[in-house]
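In: Coordinates for the following, if possible.
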Amino acid sequence: MNDKSNHRIFGMKFADVYPLYVQKAERKNRTKAEVDQIICWLTGYDQAGLLQQIEQGNDFETFFAQAPAFHPNSSLIKGVVCGVRVEEIEDPLMQKIRYLDKLIDELAKGKAIEKILRQ
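Out: Here you go, the predicted structure:
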């Protein structure tokens, strides 16, 4: 059996999850612009590319497969999301999704954007 079938999130539309990232940030007095900055930093999309992904309704697998340049410093993202250490996730796609989750968590927890972007 294909391992990917075990992960429903791979087939979820990025456009369906994106507003949840924004809501999570805004509940903690952070902005949609900061969410976009994080997503663009991680994936290499520019604002137009990010909007195109949302408008096209691409799933997470496509969203990350089409990402222009996954940030080389993403390997510096460490910690726990959903009870799993992100640096230990073996599936590359799941790891990218959890990296994004972790960055959004850090934003919502009030971490400075420079620290979130591993600068």
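
In: okay, CA-based contacts and neighbour counts for the rest of this
Out: Fine.

In: List the residues that contact the residue nearest the centre of the chain.
Out: Centroid-nearest residue in the chain, with C-alpha atoms, centre = their mean: residue 100, separated by 2.5 Å. Contacts for residue 100 (C-alpha atoms under 8 Å, 6 or more residues apart in numbering) come out as 39, 42.

In: Report the secondary structure element holding it.
Out: If you go by DSSP states H and E, residue 100 is part of helix 92-108.

In: got the buried residues for that helix?
Out: Of all the residues in helix 92-108, those buried under the rule 16 or more other C-alpha atoms under 10 Å are 93-108.

In: ok, these vs residue 36, which is closest?
Out: Within the buried residues of helix 92-108, the smallest distance to residue 36 is 10.1 Å, found for residue 104 (C-alpha to C-alpha).

In: this one next, for a side-by-side:
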Amino acid sequence: MKTTPEHNERIANMKFFSVFPHYVTKIEKKGRTKEELFTVIEWLTGFNEEKLNELIEEKVTFKTFFERADLNPNAHLIKGVICGYRIEEIDNELTKKARYLDKVIDELAKGRKLEKIMREPK
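Out: I've put the predicted structure just below:
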């Protein structure tokens, strides 16, 4: 499924602070912790808990969030389908990064081990 320009624009303009509580609810409902959530987000973006809280306070958009992020060099290893889109086929870089984030949070909620989620080379 290809993303549309409208879809990409909607992702870019979404506010991170409004989505973050949904991430917390999703993982806690499945028995995972907020600390684990911060761990996978830091692995993907380079943002520690303090920096994430600053971005939440600042009410940044996903566009700003990912412009400031230092994406992990292994992020390209995140593959699969999330929200109906095959990550490998997304051609808009910002939308792809947002789906990387969705995917690692989904994996955390599904009980996947942190070592597997963070895709460190062996």
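
In: so what number do they get for TM-score?
Out: Laid over one another, the chains give 0.92 as their TM-score (TM-score structural alignment, normalised by the length of structure 1), with 116 aligned residues with a C-alpha RMSD of 1.3 Å.

In: related to what we said a few turns ago, now, which of the buried residues of helix 92-108 of structure 1 sits nearest residue 27 of structure 1?
Out: residue 108 (7.8 Å).

In: so who does the closest one touch?
Out: Residue 108 of structure 1 sits in contact with 24, 25, 26, 27, 28, 29, 30, where contact means C-alpha under 8 Å, 6+ apart.

In: The fifth one -> structure 2?
Out: So the one you mean is residue 28 of structure 1. Alignment note (TM-score structural alignment): residue 28 of structure 1 maps to residue 30 of structure 2.

In: Distance-wise, check its match relative to residue 110 of structure 2.
Out: Residue 30 of structure 2 sits at a distance of 7 Å from residue 110 of structure 2 (criterion: C-alpha to C-alpha, to the nearest Å).

In: Who wins on neighbours among the contacts of residue 108 of structure 1?
Out: Neighbour tally across those (other C-alpha atoms under 10 Å): the maximum, 22 neighbours, falls on residue 25.

In: follow-up on the earlier one: the helix or strand just after the helix holding residue 100 of structure 1: which residues count as buried?
Out: Next along the chain after helix 92-108 of structure 1, taking DSSP H and E as the criterion, comes helix 113-116. By neighbour count on 16+ other C-alpha under 10 Å, the buried set for helix 113-116 of structure 1 is 113, 116.
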